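Student: coordinates only, sequence not included:
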């Protein structure tokens, strides 16, 4: 499993994880109160500048994670173009890319263990109600760690299909991709079980 943390260290790496997640929440929430396409366009440009400041390698690493948004961008733009609401479509796209870009930026500059510590602090009062914060912490860690792995395996399946056929893969790789995902989930479950699962973690 791999991490989304950037190989290039920036000043933001030394900021508190709680501060970065708090600012991310406030800024993302605030974006939905502004409907100006000009504002969102300028804000997206600001996000791009944030990615560019640490250098080309950091920018390339961030773009690798953001380029998966293009199908959604295309779908939203085409839909609003047909509905003759292009300005609204651009506003939605700019807002979406900005929000995901900022979230990815926080992930790239924050260690997973630090983010888990913030989640643990936030959910500590819920332990009195019987809530097990370890389950949520583990779920977050697995999603962040496994998502890039599944994306990579999906790309490998698509390349394997192209090597064997002139037709587009499309829905044909859904079944083998599902089998791969289930197989990975089974291996992770066995690994957790071998280490005592959540029960052992709770006792620690």
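Tutor: That came in fine, so what should we check first? A quick note: this is a predicted structure, and the numbers were derived from the prediction, not measured.
Student: rest of the way, CA atoms for contacts and neighbours
Tutor: Fine.
Student: Any idea which residue is closest to the centre of the chain?
Tutor: The C-alpha lying nearest the average C-alpha coordinate of the chain belongs to residue 104 (CA atoms, centre = their mean; 6.0 Å).
Student: okay, now the one to match up with it:
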């Protein structure tokens, strides 16, 4: 899930978060059962149609967040072209696009607090095994919140490279991007410690 709740209201905003997450799981399993690129293309077209239903702004916003998949698509495409497994590569790319788009669609139409409520209810039985539900909730919320932030910083990094060099950035920005991600993680950890850590969050 790579975006936050969309300000464009849709009917799906009122659907239960648990039902949407369960539907996402079922749809993802179905995607892995389809091995035909034609079938995967049809699914992706259907997902694109779901994005288009709420209007042009919702469609553009949702598709914009999928740009972070471009490097992965490029690597998969080059590898499968080199190995001669074009149909398999196309199936993998289409499946990845559909799965991430569906997950993004759920996130765009579901409040973070509602999703955390679902996680909390699912994690209750695991507390008997020593798992702290509040830690799991926070970890998932941080992943959802920080992924688009990191994607934006990665895009800015690629733009900075393009402004200084005629060559494609490619693998050359992996190291600086990793340093940026680690630096952000360090700042988040310091912020948590400054607020008393997970125990303070639990009390609040």
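Tutor: Sure thing, it's come through. This structure is a prediction, so every number in the text was calculated from the model and none was measured.
Student: Have a look at how far, on average, the helix or strand hosting the residue nearest to the centre of the first structure is from the second structure.
Tutor: Here residue 104 of the first structure sits within helix 86-108, counting by DSSP states H and E. Compared with the second structure after fitting, helix 86-108 of the first structure has a mean deviation of 1.4 Å; criterion: mean CA distance after the TM-score superposition for the first structure.
Student: what span of the second structure lines up against that helix?
Tutor: Mapping helix 86-108 of the first structure onto the second structure (TM-score structural alignment) gives residues 86-108.
Student: Residue 133 of the first structure: how many residues sit nearby?
Tutor: 20 (other CA atoms under 10 Å).
Student: mind listing what it touches?
Tutor: Residues near residue 133 of the first structure by CA atoms under 8 Å, 6 or more residues apart in numbering: 120, 123, 124, 126, 127.
Student: Now intersect those residues with the helices, please.
Tutor: Using DSSP state H, the members of the contacts of residue 133 of the first structure that fall within helices are 120, 123.
Student: Just the buried subset of the contacts of residue 133 of the first structure, written out for PyMOL, thanks.
Tutor: The buried residues among the contacts of residue 133 of the first structure can be selected in PyMOL (16 or more other CA atoms under 10 Å) with this line:
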select buried, resi 120+123
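Student: want to throw the contacts of residue 133 of the first structure into JSON lines with distance to residue 33 of the first structure?
Tutor: Listed next are the contacts of residue 133 of the first structure as JSON lines, based on distance: CA to CA, whole Å:
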{"residue": "120", "distance to residue 33 of the first structure": "30"}
{"residue": "123", "distance to residue 33 of the first structure": "28"}
{"residue": "124", "distance to residue 33 of the first structure": "31"}
{"residue": "126", "distance to residue 33 of the first structure": "31"}
{"residue": "127", "distance to residue 33 of the first structure": "34"}
